[in-house]
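Student: Model the following, please.
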Amino acid sequence: MNPSLRYIQGYPEHIITPITQLVESGKLNNWFEQRYPTKHAIQSEKALFEYTMAIKNRFMRKSAPLSKVIYDPKIHLINNALGLHSYVNRVQGNKVKSKNEIRIASVFKDAPEPLLRMLIVHELAHLKEKDHNKAFYQLCCHMEPEYHQLELDARLFIMYLENQ
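Tutor: Predicted structure coming up:
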């Protein structure tokens, strides 16, 4: 089994089979480049924060505030981590203050914009739903109707990067 196929483990056979054929025939990269011919222009962390806030303000205006959104070179693609949402609770007097941060794997600096948007949507959904449950995925699909396809395509993007 090709090691890059680990990114699509758990998907149904009718999805895995054509992807396996693309990989084995050496056509995955051409397929991916035709599907996503351009990369996004969101290179600075300021631009990433503004991009994230625009999505948050459109769909989740009343959710907890974000203190930081950054590209993180330390996020390795181990355990399928493409982005991280973290929150830190600090006690100040008799109040507990929470800081929410989103960190996106730096390999997504060179990704197509829809894949970056899917990651942002995923991490924003964690502001309301901590677990990957039905409500979490409903919220993701509300913010990005093509969420599930883009999630698969993000995995294919990682496979694409490994095949370059």
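
Student: contacts, neighbours, all on C-alpha from now
Tutor: OK.

Student: Spatially, what comes nearest to residue 155 if we skip its sequence neighbours?
Tutor: Sequence neighbours aside, residue 7 is the residue nearest to residue 155 in space, at 5.8 Å (criterion: C-alpha to C-alpha, 6 or more residues apart in numbering).

Student: same thing with residue 151?
Tutor: Excluding the flanking residues, the one nearest residue 151 by C-alpha to C-alpha, 6+ apart is residue 118, at 6.8 Å.

Student: Make sure the one you found is indeed in a helix.
Tutor: Yes - counting by DSSP: H, G, I helix; E, B strand; the rest coil, one finds residue 118 located in a helix.

Student: Wait, it touches residue 142, no?
Tutor: No - using C-alpha atoms under 8 Å, residue 118 is not in contact with residue 142; the gap is 11.6 Å.

Student: who's in contact with the one residue sitting closest to the centre of the chain?
Tutor: Centre of the chain computed as the mean C-alpha position; nearest residue by C-alpha atoms, centre = their mean is residue 119, 2.1 Å away. Applying C-alpha atoms under 8 Å, 6 or more residues apart in numbering, one finds that residue 119 lies in contact with 82-83, 104, 151.

Student: Which of those residues fall within helices?
Tutor: Residues of those located in helices (DSSP state H): residue 151.

Student: and this one, so I can compare the two:
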Amino acid sequence: MHRLKYISHYPSHIQHQVQELLDQNKLGTILQKKYPAIHSFQSNKALYDFAIDIKNSYMRKSSPLSKVQYSDKISALNALGLHTRISRVHGGKLKAKKEIKIDSRFKQMPLEFLRMIVVHELAHLKEMDHNKAFYQLCEYMEPNYHQYELDLRLYLTFLDISDS
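Tutor: A predicted model of the protein is given here:
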């Protein structure tokens, strides 16, 4: 029996299905068929451009992003992505900067997972809490958001078990 920390809050019938797939060594094969290739956004500049394209398509009027980058440090915080708001006094004015950091593991993941986490962090520009409006915004930007989130959790479960 494997520890299913990424899906521990999902209903028990889903956890049992995942456990069966793990026991039968089928989870990795299923995920590989569904998501066969990794994306090409490997640099911080490419990631920034990718995020800005999504932002400009769906959230044109929201405040600008000053930085979007991969980070090796946020996995220590048990996070996959992180949004920050930094306010600094610049001259006589208060300047606000908004930044997004994405776990570096996403460099080696399918495009759908990268898009899902970028959409998640962009949604925090408008909605700070994980509430109904937040998830509606995520679904507006990515209609398959919830499926990709579940599949990402399965993918991370598979990676954890493969590494042990």
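
Student: Look at residue 118 and residue 142 of structure 1 and report which has more neighbours.
Tutor: Neighbour count, other C-alpha atoms under 10 Å: between residue 118 of structure 1 and residue 142, residue 118 has more, with 24 against 13.

Student: Which residue in structure 2 aligns with the more buried one?
Tutor: Residue correspondence to structure 2 (TM-score structural alignment): residue 118 of structure 1 is matched to residue 116.

Student: And residue 95 of structure 1, by the same measure?
Tutor: Residue correspondence, TM-score structural alignment: residue 95 of structure 1 in this structure matches residue 93 in structure 2.

Student: Quick check: that match vs residue 83 of structure 2, distance?
Tutor: 23 Å (C-alpha to C-alpha, to the nearest Å).

Student: can you check residue 39 of structure 2 too?
Tutor: Going from residue 39 of structure 2 to residue 83 of structure 2 by C-alpha to C-alpha gives 22 Å.

Student: The residue nearest to residue 74 of structure 2 when sequence neighbours are not counted - how many residues pack around it?
Tutor: Closest residue in space to residue 74 of structure 2, ignoring its immediate chain neighbours: residue 103 at 6.0 Å, by C-alpha to C-alpha, 6+ apart. Neighbour count of residue 103 of structure 2, defined by other C-alpha under 10 Å: 21.

Student: try residue 102 of structure 2
Tutor: Here the number of neighbours of residue 102 of structure 2 (other C-alpha under 10 Å) works out to 26.

Student: Check the one 4 residues further on too.
Tutor: By the measure other C-alpha under 10 Å, the count of residues near residue 106 of structure 2 is 21.

Student: do the one 3 residues further on as well
Tutor: Residue 109 of structure 2 sits with 18 neighbouring residues when counted by other C-alpha under 10 Å.

Student: again with residue 21 of structure 2
Tutor: When neighbours are counted by other C-alpha under 10 Å, residue 21 of structure 2 registers 15.

Student: show me the contacts for it.
Tutor: Residues near residue 21 of structure 2 by C-alpha under 8 Å, 6+ apart: residue 27.

Student: need the helices for structure 2, in chain order.
Tutor: Under DSSP H, structure 2 gives helices at 12-23, 27-34, 44-58, 111-123, 132-141, 145-163.

Student: So for the shortest one, what gets flagged as buried?
Tutor: If you call a residue buried by 16 or more other C-alpha atoms under 10 Å, then helix 27-34 of structure 2 has these buried ones: 27-28.
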